[in-house]
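In: this one's structure only:
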């Protein structure tokens, strides 16, 4: 695996131009990149989609800090032939909840859906999934509605795109944020499932993934033989996990670790037009950590915490054998990997960005966070690969390369 570049924090600060302008990368004619306009102090969790009409759309959440009620969803687009991302438009505004993890879904019906979560402070076990629908490609939007409410068992989260199967079935991966009764949520008991709709989103039913405790951010796509491949983030910060379905998402195998490391941070993959799979992830794990985070949400003002849950400082296997979520593994490098065998092996890997990946705090105000995280990847009809990810929680970075950019390293 080769690094495309390595910068010091001072150099990174100097290079951070959030004007949305797509520029060629010096010394790498096969690559272009931009920092999207940053409407807030903190900008995180991008998701890309090719919109009706051909524009590339990007949504993310921004505000003071994750867990604060001013966190809301922002939307920007890049038109074919343009070299500049548009100024962001705000798509959500709940004064009582932190609205996070947005996803764009260009539905086969011609509508454009926005899905996102809404939680109280840092309590992810209170999260619900909300949706808005646009009939004109994102120019205007209908009202917000709750698609999946939180339950007594916990909150419901999304992160990955809706998948439409050949028979018209919609699959939406979700994960449940479950807290131990009487204690704050910390991620130890989260599980994954898919929501299935056979009537274009009118009704949904849930199909759980067995043995998925600790496996979240389920990312699903069909393989050429019709098998559904799901890849997961691991709360244990050990490995990317995988699962399969052979019946359209009705049943799933128990997730098992792959050869790739994971640091309890998001991943995303997409099938390419040539049959390969392209995955963007942090090539790191708890084994690379020199410290463990002691709080999931930072103190941001005199009123106290953005959201209450302190993370455990216990070892990865707690008393009694119960595993606990690991927070604080480095969120770097940001790596593009390619697979030609359905995701079993990933022999071609190249770093998009490198650094120390410091993420023991979410503090963007004081520029204490240096994570490269939460990637999204999409391929346009011209074959180009488009990638967006969090840059130090201050901006969304966009990179455009050819698929063989990683294989040519």
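Out: Yep, that arrived. Just so you know, these numbers come straight off a predicted model, no measurement behind them.
In: every contact and neighbour count from this point should use C-alpha atoms.
Out: Noted.
In: neighbouring contacts of stretch 205-216?
Out: The contact list for stretch 205-216 (CA atoms under 8 Å, 6 or more residues apart in numbering) reads 174-175, 187-197, 232-236, 241, 249-255, 325.
In: and the nearest residue to residue 119 once chain neighbours are set aside, how far from residue 180?
Out: What sits nearest to residue 119 in space, not counting adjacent residues and going by CA to CA, 6 or more residues apart in numbering, is residue 127, at 4.1 Å. Using CA to CA, to the nearest Å, we find residue 127 at a distance of 16 Å from residue 180.
In: the more surrounded of these two?
Out: residue 127 (29 against 13; other CA atoms under 10 Å).
In: start to end distance for stretch 85-99?
Out: Stretch 85-99 has an end-to-end distance of 23 Å (CA to CA).
In: which residues are in contact with it?
Out: Under the contact criterion CA under 8 Å, 6+ apart, stretch 85-99 has outside partners 20-22, 36-39, 61, 66-79, 116-121.
In: same check, this time on stretch 157-171
Out: 101-105, 115-117, 127-129, 172-177, 194-201, 217-222, 248-249, 268.
In: please repeat the previous calculation with a cut-off of 7 Å.
Out: The contact list for stretch 157-171 (CA atoms under 7 Å, 6 or more residues apart in numbering) reads 101-103, 105, 116-117, 127-129, 172-176, 194-198, 200, 217-221.
In: can you give me the neighbour number for residue 204?
Out: 18.
In: close enough to count as contact, residue 143 and residue 130?
Out: No - checked against CA atoms under 7 Å, the pair residue 143 and residue 130 is beyond contact range at 10.2 Å.
In: between the two, who's got more neighbours?
Out: More crowded of residue 143 and residue 130, by other CA under 10 Å: residue 130, with 21 against 9.
In: if we ignore the residues flanking it in sequence, what's nearest that one?
Out: That would be residue 146: by CA to CA, 6+ apart, it lies 4.3 Å from residue 130.
In: next, count neighbours for residue 380.
Out: Residues near residue 380, counting by other CA under 10 Å: 16.
In: separation between it and residue 386?
Out: 8 Å.
In: can you tell me the closest non-neighbouring residue to residue 73?
Out: If the residues on either side of it in the chain are set aside, residue 73 comes closest to residue 61, at 4.5 Å by CA to CA, 6+ apart.
In: wait, what's in contact with that neighbour?
Out: 43-45, 71-74, 100-102.
In: out of the contacts of stretch 157-171, list just those in strands.
Out: 101-103, 105, 116-117, 127-129, 172-176, 194-197, 217-221 (DSSP state E).
In: okay, now the one to match up with it:
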């Protein structure tokens, strides 16, 4: 059904055996709300960071956002197209309700004759430290390395970038691969990350890792991989926290579902990776633990098969009390476009409102503000 109110019903069969695909058996498990409209219900605002007729680069992707004492800051990569050497990281700040022009703050120039693309920026504000911007540089996700630049003035100016370093087992330290780190009450910082390996010269093996720092991000130790790459090919985790100290990580997979994995010792060890009962078309997601204890996930509620909207042509919010049972509470997008709606980032600001950015058809970054107190939940 195109350009209309969508009722998409999903029942997912658990993953069994070696990297099985989940059948597209949509039989009545979920009700998806109709396309949200700004000013109605929980959606307060929905706008492009810059208009399509005034683009800083032909394409953009992989946004991130953070609240600073001076307002919301967003970053994303932009250039001719993903993996082109001209792709750099751009930053835009929300000032008096208007987004500043996205300025390129770092790029992948190595010398006078060599430049690599930049990838997946991630903003993070640790306690007592400057604002951090992690990003990746390299020819591809199988060969890239992690970089870091910092800001002492809430994103106006940035330090000279530095490489994150090496790990004796995995090689390059990547940093948070797509989604924001979390800092626990103990002060420990956990970067959700993942690696993509080449097998037999062509196939990619996806593994989830976590980088842990107990010194404010000065040094990192690696935990993982936490999945075997057999039942789940998973990357790009996001981290949720619980009052009892448990941590949940939700990842995208190649198996048509989101995956989950839990830790009860601040990320030192992790349990078995299992399927979360939500579909996924192998597309990036993000999640946030709200101050009231609920968990909020932004994701594409679809697979690559079936009728439109499918794949990345639908973008949704789902809410959970326990991280296991989820209910879709908002449809942010469902009108098919060429390059979809993807790679969302989500935070809750100090005023309690939820702020979201995501790739809009690879041509701009869209910004949405949601009041989580006003979700309408249908049983």
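Out: That came through, no problem. Computed from a prediction, not measured in an experiment: that's the story for all the values here.
In: residue 405 of the first structure belongs to a helix, doesn't it?
Out: Yes - using DSSP: H, G, I helix; E, B strand; the rest coil, the assignment for residue 405 of the first structure is a helix.
In: number of nearby residues for the residue nearest to it when sequence neighbours are not counted?
Out: Spatial nearest neighbour of residue 405 of the first structure, excluding adjacent residues (CA to CA, 6+ apart): residue 30 at 7.2 Å. With neighbours defined by other CA under 10 Å, the count for residue 30 of the first structure comes to 13.
In: what does residue 167 of the first structure align to in the second structure?
Out: Residue 167 of the first structure maps onto residue 186 of the second structure when the alignment is built from TM-score structural alignment.
In: I meant to write residue 336 of the first structure there.
Out: Checking TM-score structural alignment: residue 336 of the first structure goes with residue 317.
In: kindly report the same for residue 83 of the first structure.
Out: Checking TM-score structural alignment: residue 83 of the first structure goes with residue 97.
In: what about the residue lying closest to residue 136 of the first structure once chain neighbours are set aside, neighbour count?
Out: Spatial nearest neighbour of residue 136 of the first structure, excluding adjacent residues (CA to CA, 6+ apart): residue 111 at 7.2 Å. Using other CA under 10 Å, residue 111 of the first structure has 17 other residues around it.
In: quick check: the gap between residue 111 of the first structure and residue 51 of the first structure.
Out: On the measure of CA to CA, residue 111 of the first structure and residue 51 of the first structure end up 10 Å apart.
In: list the residues that contact both of these two?
Out: By CA under 7 Å, 6+ apart, the residues touching both residue 111 of the first structure and residue 51 are residue 137.
In: dump the residue contacts of the nearest residue to residue 115 of the first structure once chain neighbours are set aside.
Out: Leaving aside its sequence neighbours, residue 115 of the first structure sits nearest to residue 131 (CA to CA, 6+ apart; 4.5 Å). Neighbour list for residue 131 of the first structure: 113-116, 144-147 [criterion: CA under 7 Å, 6+ apart].
In: report the distance from stretch 151-162 of the first structure to the chain centre.
Out: 13 Å (CA atoms, centre = their mean, to the nearest Å).
In: what comes up buried for it?
Out: 154-162 (16 or more other CA atoms under 10 Å).
In: check stretch 279-290 of the first structure too.
Out: Buried residues in stretch 279-290 of the first structure (16+ other CA under 10 Å): 279-286, 289.
In: in three-state terms, label the aligned residue in the second structure for residue 114 of the first structure for me.
Out: Superposed on the second structure with TM-score structural alignment, residue 114 of the first structure falls opposite residue 133. For residue 133 of the second structure, the secondary structure call by three-state DSSP comes out as strand.
In: wait, isn't residue 374 of the second structure in contact with residue 43?
Out: No - between residue 374 of the second structure and residue 43 there is no contact under CA under 7 Å: 8.5 Å.
In: sorry, back to before: ok, so of the buried residues of stretch 279-290 of the first structure, who is nearest residue 374 of the first structure?
Out: When those are compared for distance to residue 374 of the first structure (CA to CA), residue 281 comes out closest, at 7.8 Å.
In: wait, a strand at that closest one?
Out: Yes - per three-state DSSP, residue 281 of the first structure lies within a strand segment.
In: can you tell me the closest non-neighbouring residue to it?
Out: residue 267 (4.8 Å).
In: that neighbour maps to what in the second structure?
Out: Match for residue 267 of the first structure (TM-score structural alignment): residue 285.
In: got a list of what that match touches?
Out: Contact analysis of residue 285 of the second structure by CA under 7 Å, 6+ apart lists 252, 298-299, 343-344.
In: tabulate these (JSON lines), appending distance to residue 73 of the second structure.
Out: What follows is these, written out as JSON lines (distance: CA to CA, whole Å):
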{"residue": "252", "distance to residue 73 of the second structure": "25"}
{"residue": "298", "distance to residue 73 of the second structure": "19"}
{"residue": "299", "distance to residue 73 of the second structure": "21"}
{"residue": "343", "distance to residue 73 of the second structure": "17"}
{"residue": "344", "distance to residue 73 of the second structure": "15"}
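In: please name the nearest non-neighbouring residue to the aligned partner of residue 33 of the second structure in the first structure.
Out: Applying TM-score structural alignment, one finds that residue 33 of the second structure aligns to residue 2 in the first structure. The shortest distance from residue 2 of the first structure to any non-neighbouring residue, by CA to CA, 6+ apart, is to residue 350 (5.3 Å).
In: how close does the one you found sit to residue 45 of the first structure?
Out: 21 Å.
In: who has more neighbours, those two?
Out: Shown here are residue 350 of the first structure and residue 45; by other CA under 10 Å, residue 45 has more neighbours (26 against 22).
In: what stretch of the second structure does whichever strand or helix holds the more buried one fall on?
Out: Using DSSP states H and E, residue 45 of the first structure sits in strand 42-50. Mapped onto the second structure using TM-score structural alignment, strand 42-50 of the first structure covers residues 59-67.
In: list the contacts of that stretch.
Out: 72-81, 120-124, 343-345, 349, 357-359, 362-364.
In: which stretches of the stretch 201-350 of the second structure form helices?
Out: Along the stretch 201-350 of the second structure, counting by DSSP state H, counting those that start in this stretch, no stretch forms helices.
In: aligned to residue 159 of the second structure, what sits in the first structure?
Out: In the first structure, the residue paired with residue 159 of the second structure is residue 142, using TM-score structural alignment.
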